[in-house]
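*Asks:* starting from these lines, generate the structure:
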Amino acid sequence: MGLTACGGETAATPEVEAPAAEPVVEATATTASVSEPAAETKEPVKLTFWNNWDSKNGETIQALVDEFNAQNPDIVVENVFQPYGEMTTLLQTSVVSGTNPDLVALDLILIPQLVATGAVEPLDGYIAADAEFDINDFYPLLAEYDVMDGARYAIPMSTNNMQLIWNKDLFAAAGLDPEVPPATWDEMKAMAEQCQNKEQGIVGFEYYTQPTGEGITWQFQVWLWANGGEFLNADNTAAAFNTPEGLGALTFVSDMLAGNGSQPGPWGLFGEQKACMQLDGSWLFGYRADAPFEWGIAPVPAPEGGQTASNVGGEHIFMFNNAKDKEAAWKFIKFMTSAETQLKWDMATGFLPVRKAVGENPEYLQWVNDTEPRMLPFVEGMPYAHTRPATPYYFEVSDAFSREIQLSLLGEKSPADALAAAEAAVNEVLSQ
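*Replies:* Predicted coordinates:
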């Protein structure tokens, strides 16, 4: 092109014309006459995510899903609400028919039933290959739940736990310092005895005693763990509670229920200002905020020289092994359980941190202090919060256990006899 522009004489010189003019003209002609094929547009991967969060929690999870989709234009995650009471049936049916979602956030206690079907994808390989993902940042007692038969199937995403709540007005009326809760079992029993008022129908400590079922099991496990005991053995094949630690825990509770600071009765006395203390969960801020009495939260009392303990609930996230794109599904799991996302999630919903990076985050702790300082014992209790055994037979185990233990709580059987009967009943379930 340059040679042509300078005039005919220069263009006629063969030594210059051949190497310079031909390639340039050829390139120009090619550019003008041949158009490159348009790059093929790849359809984004579409994944379905089931969960049972609604109301404010539902709005928050939708906003986080939208954020993930905006950051990952090659992936589209559809957020689908499913009612809690129908979730298990819907999932089991969908697994059988092959129409299951790609991803699910589910109550942790329900996950072993799905793992037992063989339809849940193990996550160990994804974690090992992802240098940015630190499984050790999750609270160990919580994260250990997801390891079944040597493989990890889920990641904690939301949680809650139980701590002691006390009625400051009833403490003051009984001559107790309303700002000083009990820290040990002995203190708890002494304060409960002083605070109870049988003439007014006030008990010192409200235990869950009826009906049988998970309510009894869920709360008794707290005292068992605080006393150094375990509920099932390491591989969840046999009862482990019929021990000196278990006997000490059940004796402590049963003795108080014999009129020494407590008594059997219907659940709900604390809300009616008929109980000075009880165990309650971090969800209580939803219905205690406007209570007509002053109340406080403290760590679960422990035996002298023992360690406080708690019981957790919450949802864990996992993928099925027929997910349409497992790498994309892992990317979503990683996003939802990241410290950055979890900080937003916890501050928007009131769920407790599943990661130390959030629970120890100055921004989060300042938010707790500004929003609801009474949440702090729940946050500080996460390192001591246990999970129930990860077995698909847990509900059958819990029912069998509670039926026998209730007899001791009601004073109809000695703690030793009740534990022995509960051990036999639980082992019978597990042997099936």
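
*Asks:* only C-alpha atoms from now on, for both contacts and neighbour counts.
*Replies:* Will do.

*Asks:* how about stretch 279-291: buried residues?
*Replies:* Across stretch 279-291, burial judged by 16 or more other CA atoms under 10 Å covers 279-282.

*Asks:* right, I mislabeled it, should have said stretch 296-309
*Replies:* Residues of stretch 296-309 classed as buried by neighbour count (16+ other CA under 10 Å): 296-303, 308-309.

*Asks:* span of it from start to end?
*Replies:* Using CA to CA, to the nearest Å, the end-to-end distance of stretch 296-309 comes to 18 Å.

*Asks:* contacts for it, please.
*Replies:* Here stretch 296-309 makes contact (CA atoms under 8 Å, 6 or more residues apart in numbering) with 162-168, 181-186, 188, 222-223, 225-228, 279, 310, 374-375, 377-378, 381, 384-386.

*Asks:* could you also give me the structure for this next sequence, so I can compare it with the first?
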Amino acid sequence: MKRFSSRRFPILNDDDRRYSMTSRPPHPPTRPAARDVSRRAFLAAIAAGTATIGLAGCTVISGGAVADDQQGLRLSKDPAPGRAHVVEMYNIWGGTLGNAWVELADLYEQSQSHTGVRVTYAPLSGNTQIRLQTAIAAGTPPDLAFCTPEEYPQFAGYGVVEPLGARIAAAGLGAANFAPAVWKQMTATDDIYAMPVLVDVNFPMFWNKKVFASAGLDPETPPKTIDELEAFSDKILQKRGNQVTRIGTVPWDYYGFSNSMFTFGFAFGGKFMSDDNMEATPDDPNIVQALQWMVDYAKKVGGASHLSVTSPSQTLPTIASGNVGMAPMTTTDAQNVYRSGDKAKVELGATLFPYAEGLGSPGSATWLGGYDLFIPKDSKEHDSAWDFLQFATVSDAGTQSNFKYGTLLPGWSDSPVLAEFQKDPNIAVYREGLLTAKNIRPTIPVASTYATALDIQVSSAIYGQITPERALAKVKASVNAAFDEFRKENS
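*Replies:* This next block holds a predicted model:
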């Protein structure tokens, strides 16, 4: 593989708000040829409700409305005056993360004099970006918008996303500049259509040392394999009648049934897509074995409906209750437990998720999600949008700003932010997971169909309504039928 040299930007600190880019041309020199695309398919999909840009899967950072103690945060901004170009970015995030993108836009404007940035707060309706979808369908989209890595293939298939591959190559960027699984996400389609702005490492395993000690386990030794995970869980389990009052882990509740299935499927060495990424393979024998393990575990503890480990008023993740021994967590949830958890009940340790010996391998359970920025095809300022996109994703200053204001983990492996993650023992495991991960959630145009089918069928198996084999066969049939229909309609 040819090694590309990334373009580096100077590091910006709080005492030096100036940012010189005199060596950078006003815009990157290349622009890929436009595709011959009609919006008719996308308009029809919007009308039918089958096109959705939402926040599928787990979330690294929770947004939400601005709380009373965060009233100073900004979620929108006007562009700097007197600029030859103005780009608009839709900001779906509330709270500190929404403010982080305004801070980044301010910093970018200080770095050059040709482009201003308008940040427009466009929050979700449920899990869907209604304002963005409507703007795309009307042919008046913003210049930059967010999506998850597994969502953009649907919109690329409809022809409403600007391809970036030629621009990325012209900027001297390639596989060597990104974590391996991030590059795999970026290149899962016929071109590259989006750049990672925050990477979701799914999932490190956290264990509660207090629970381990109480159960007679070594509080400094986490499980390395699935067999150890089960053995430790056996010792931790406590029941009152038929109610589980303390449990080792809850393997079907890792941020939903589909995310749980991806985690255990990868831990067991399973493959959710064919090598050519053209067929869903949830019936892979290793994935079936993983779901069987989850089902057997549920039976062993007395059934998934018999958990009584947290109080209704608890807002922190379940591991903070002191009644759960092991659980995966996102960066935000982990930080919240470290910061706000009852020290008498919880003392966390962190490690990579266990693997099934003989099937998976150390670290194989880790998979990546997250969020990307993309350029809608019908937007008017492609060159300026690309310039901002590079600043946000592959510059020292941009990635440092997002880390400072939003604790965002970048996909760009040359970012100095990764060293900051390494220094903090509470979050260092996420850096390790990013750099060693080999797996990604299926990146196909019907990814939302895949996740929904897993949610339905895996839950049915966990609750004893269907066998694992039958559940995953049904997932395969529904996903591949939807995939075939998409290809037929957009051929």
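
*Asks:* which of the buried residues of stretch 279-291 of the first structure sit farthest apart?
*Replies:* Maximum pairwise distance in those, criterion CA to CA, is 10.2 Å, between Leu279 and Ser282.

*Asks:* which neighbours do these two share?
*Replies:* Residues touching both Leu279 of the first structure and Ser282 (CA under 8 Å, 6+ apart) are 162-163.

*Asks:* now do the strands in the second structure.
*Replies:* 85-91, 115-121, 145-147, 195-202, 204-208, 238-240, 243-246, 326-328, 348-352, 367-374, 439-440 (DSSP state E).

*Asks:* closest one to Val301 of the second structure among those?
*Replies:* strand 243-246 (7.1 Å).

*Asks:* chain center to that closest one, what's the gap?
*Replies:* Offset of strand 243-246 of the second structure from its chain centre (CA atoms, centre = their mean, to the nearest Å): 31 Å.

*Asks:* with stretch 449-467 of the second structure instead?
*Replies:* 22 Å.

*Asks:* and for stretch 296-309 of the first structure?
*Replies:* Using CA atoms, centre = their mean, the offset of stretch 296-309 of the first structure from its chain centre is 22 Å.

*Asks:* hmm, Gly228 of the first structure is touching Thr243, no?
*Replies:* No - applying CA atoms under 8 Å, one finds Gly228 of the first structure not in contact with Thr243, separated by 10.1 Å.

*Asks:* follow-up on the earlier one: for Phe421 of the second structure, find the nearest of the strands of the second structure.
*Replies:* With CA to CA, the closest approach to Phe421 of the second structure among those belongs to strand 195-202: 12.7 Å.

*Asks:* helices or strands next to the closest one in the packing?
*Replies:* With contacts taken as 3 or more CA pairs under 8 Å, 6 or more residues apart in numbering; DSSP states H and E, strand 195-202 of the second structure sits against strand 367-374, helix 382-393, helix 428-436.

*Asks:* mean neighbour count, these: which tops it?
*Replies:* Among those, ranked by average contacts under mean count of other CA atoms under 10 Å, first place goes to strand 367-374 (a mean of 24).

*Asks:* distance from that strand to the first structure after superposition?
*Replies:* Strand 367-374 of the second structure, aligned to the first structure and superposed, deviates on average by 2.0 Å (mean CA distance after the TM-score superposition for the first structure).

*Asks:* in the first structure, what residues pair with that strand?
*Replies:* Here strand 367-374 of the second structure aligns to the first structure at residues 311-318, judged by TM-score structural alignment.

*Asks:* related to what we said a few turns ago, and the two most separated of the buried residues of stretch 296-309 of the first structure?
*Replies:* Gly296 and Pro303 (20.9 Å).

*Asks:* quick one: map Ile466 of the second structure onto the first structure.
*Replies:* Checking TM-score structural alignment: Ile466 of the second structure goes with Lys413.

*Asks:* dump the residue contacts of that match.
*Replies:* If you count contacts by CA under 8 Å, 6+ apart, Lys413 of the first structure has them with Leu407.

*Asks:* next one: Leu409 of the first structure
*Replies:* Going by CA under 8 Å, 6+ apart, Leu409 of the first structure touches 209, 253-254, 257, 264.

*Asks:* if we can go back for a sec, please report how far the match of Ile466 of the second structure lies from Thr251 of the first structure.
*Replies:* In terms of CA to CA, Lys413 of the first structure sits 11 Å off from Thr251 of the first structure.

*Asks:* excluding chain neighbours, what is closest to Phe262 of the second structure?
*Replies:* In space, and not counting its chain neighbours, Phe262 of the second structure is closest to Arg441: 7.2 Å by CA to CA, 6 or more residues apart in numbering.

*Asks:* run a quick neighbour tally on the one you found.
*Replies:* 22 (other CA atoms under 10 Å).

*Asks:* surely it meets Trp367?
*Replies:* Yes - the criterion here is CA under 8 Å, and Arg441 of the second structure meets it with Trp367 at 6.8 Å.

*Asks:* now the helices and strands packed on strand 195-202 of the second structure in JSON lines, with distance to Gln400 of the second structure?
*Replies:* What follows is these, written out as JSON lines (distance: least, CA to CA, whole Å):
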{"stretch": "strand 367-374", "distance to Gln400 of the second structure": "17"}
{"stretch": "helix 382-393", "distance to Gln400 of the second structure": "9"}
{"stretch": "helix 428-436", "distance to Gln400 of the second structure": "15"}
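
*Asks:* how about Leu279 of the first structure: what's its closest non-neighbour residue?
*Replies:* Leaving aside its sequence neighbours, Leu279 of the first structure sits nearest to Leu164 (CA to CA, 6+ apart; 4.7 Å).

*Asks:* then Lys168 of the first structure?
*Replies:* Pro178 (4.6 Å).

*Asks:* what do you get for Leu114 of the first structure?
*Replies:* Spatial nearest neighbour of Leu114 of the first structure, chain neighbours left out: Val120 (6.8 Å); criterion: CA to CA, 6+ apart.
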